[in-house]
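K.L.:
Can you look at this prediction? I've put the sequence above it.
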Amino acid sequence: MAFEKKVTITNETGLHARPASQFVKKADKFKSKIEIVFGEKEVNAKSIMGVMSLGISQGTEIILKAEGEDEEEAINKLESFIKTEMEE
C-alpha cells in the first residue's frame, strides 16, 4: 500500500530547474517508487524531465506518493525538503 501526503510548494520559483534538480536528487536516495501527482498528471519523482514537465509554481498543491520499503521516510523527508531546504 502506498503512503502519500499533500504538500504545497512554497518556493518562489516553484519546482523548476534548480529546485527540481535538488528534489530529484533527494528522491533518488530512496528505494521506494516515488511519484508526484498534480491534477490529472502523475510523474516519476526521480525523473528531472517528468518533474519539470508538470510546471509546478509557487502555491501549487501536489501529492507526493511512495510505495516501497522506505515509503513513509521518503515522503516525510521530501515534504520537509520542500518546506525548508529547497533553494530558489
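P.N.:
Good, I have the coordinates.
K.L.:
For the rest of this, base every contact and every neighbour count on C-alpha atoms.
P.N.:
OK.
K.L.:
which residues of the protein fall in helices?
P.N.:
17-27, 48-53, 71-80 (DSSP state H).
K.L.:
now for the longest one, which elements pack on it?
P.N.:
Spelled out, it's helix 17-27. Counting contacts by 3 or more C-alpha pairs under 8 Å, 6 or more residues apart in numbering; DSSP states H and E, helix 17-27 packs against helix 48-53, helix 71-80.
K.L.:
Recalculate using a threshold of 6 Å.
P.N.:
Using 3 or more C-alpha pairs under 6 Å, 6 or more residues apart in numbering; DSSP states H and E as the contact test, no helix or strand touches helix 17-27.
K.L.:
distance between that helix and the chain's centre?
P.N.:
Computed by C-alpha atoms, centre = their mean, to the nearest Å, the chain-centroid distance of helix 17-27 equals 8 Å.
K.L.:
Next up, a structure to set beside the first:
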Amino acid sequence: MPESTAIIASRVGLHARPASIFAAAVGELPIEVTIAMEGEPAEDAMDASSILSLMSLGAGNGDVVVLRAEGEGADEALEALVKILETDLDAE
C-alpha cells in the first residue's frame, strides 16, 4: 500500500477550513485514503475523507502525518494530497 508523509502547514493545524478542504479533495477520489499521525500503527489510521476524523486527529502546524492509499492511481493521489496539507490553507 503506497504511503506518503506530509508536514501540516496551516497555522491552526488540520482544523475547520483546512480539514474541510482536505476532506473534500479526498472525497472526490475513487480510492480509499487513510491518515494517521507519524509513528502511529497503520491499523489506527482514520478515514481521510471524514472531517470529524481529521479534526479528532489533533494534527497541528508542523506535525507530520502519514497518508496511505489503495487502488489505481494511489501514488498520484497521495502526491496531490500532500501538496494540500503542505500549503497554508489559512493564508488563502
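P.N.:
On my side now, so go ahead. Computed from a predicted structure; not experimentally measured.
K.L.:
Overlay them and tell me the TM-score.
P.N.:
Between these two chains, after superposing, the TM-score reads 0.89 (TM-score structural alignment, normalised by the length of structure 1); 86 aligned residues with a C-alpha RMSD of 1.2 Å.
K.L.:
Mind putting the helices of structure 1 into TSV with distance to Ile63 of structure 1 and mean neighbour count?
P.N.:
Shown next, in TSV, are these (distance: least, C-alpha to C-alpha, whole Å; neighbours: other C-alpha atoms under 10 Å):
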stretch	distance to Ile63 of structure 1	mean neighbour count
helix 17-27	14	19
helix 48-53	12	18
helix 71-80	10	18
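K.L.:
Looking at these, which is nearest to Phe38 of structure 1?
P.N.:
Phe38 of structure 1 sits nearest to helix 48-53 of all those, at 10.0 Å, using C-alpha to C-alpha.
K.L.:
Please tell me which residues of structure 2 that closest one aligns onto.
P.N.:
Residues 51-56 of structure 2 are matched to helix 48-53 of structure 1 when aligned by TM-score structural alignment.
K.L.:
what's the mean deviation for that stretch versus structure 1?
P.N.:
Taking mean C-alpha distance after the TM-score superposition for structure 1, the mean distance separating stretch 51-56 of structure 2 from the aligned residues in structure 1 is 0.8 Å.
K.L.:
what residues does that stretch touch?
P.N.:
15, 19-20, 23 (C-alpha atoms under 6 Å, 6 or more residues apart in numbering).
K.L.:
any chance of the helices of structure 1 in JSON lines, with distance to Lys65 of structure 1 too?
P.N.:
JSON lines is the format used below for these (distance: least, C-alpha to C-alpha, whole Å):
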{"stretch": "helix 17-27", "distance to Lys65 of structure 1": "11"}
{"stretch": "helix 48-53", "distance to Lys65 of structure 1": "13"}
{"stretch": "helix 71-80", "distance to Lys65 of structure 1": "7"}
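K.L.:
Out of the ones you listed, flag the one nearest Lys41 of structure 1.
P.N.:
Proximity to Lys41 of structure 1, assessed across the helices of structure 1 by C-alpha to C-alpha, is greatest for helix 48-53 (9.7 Å).
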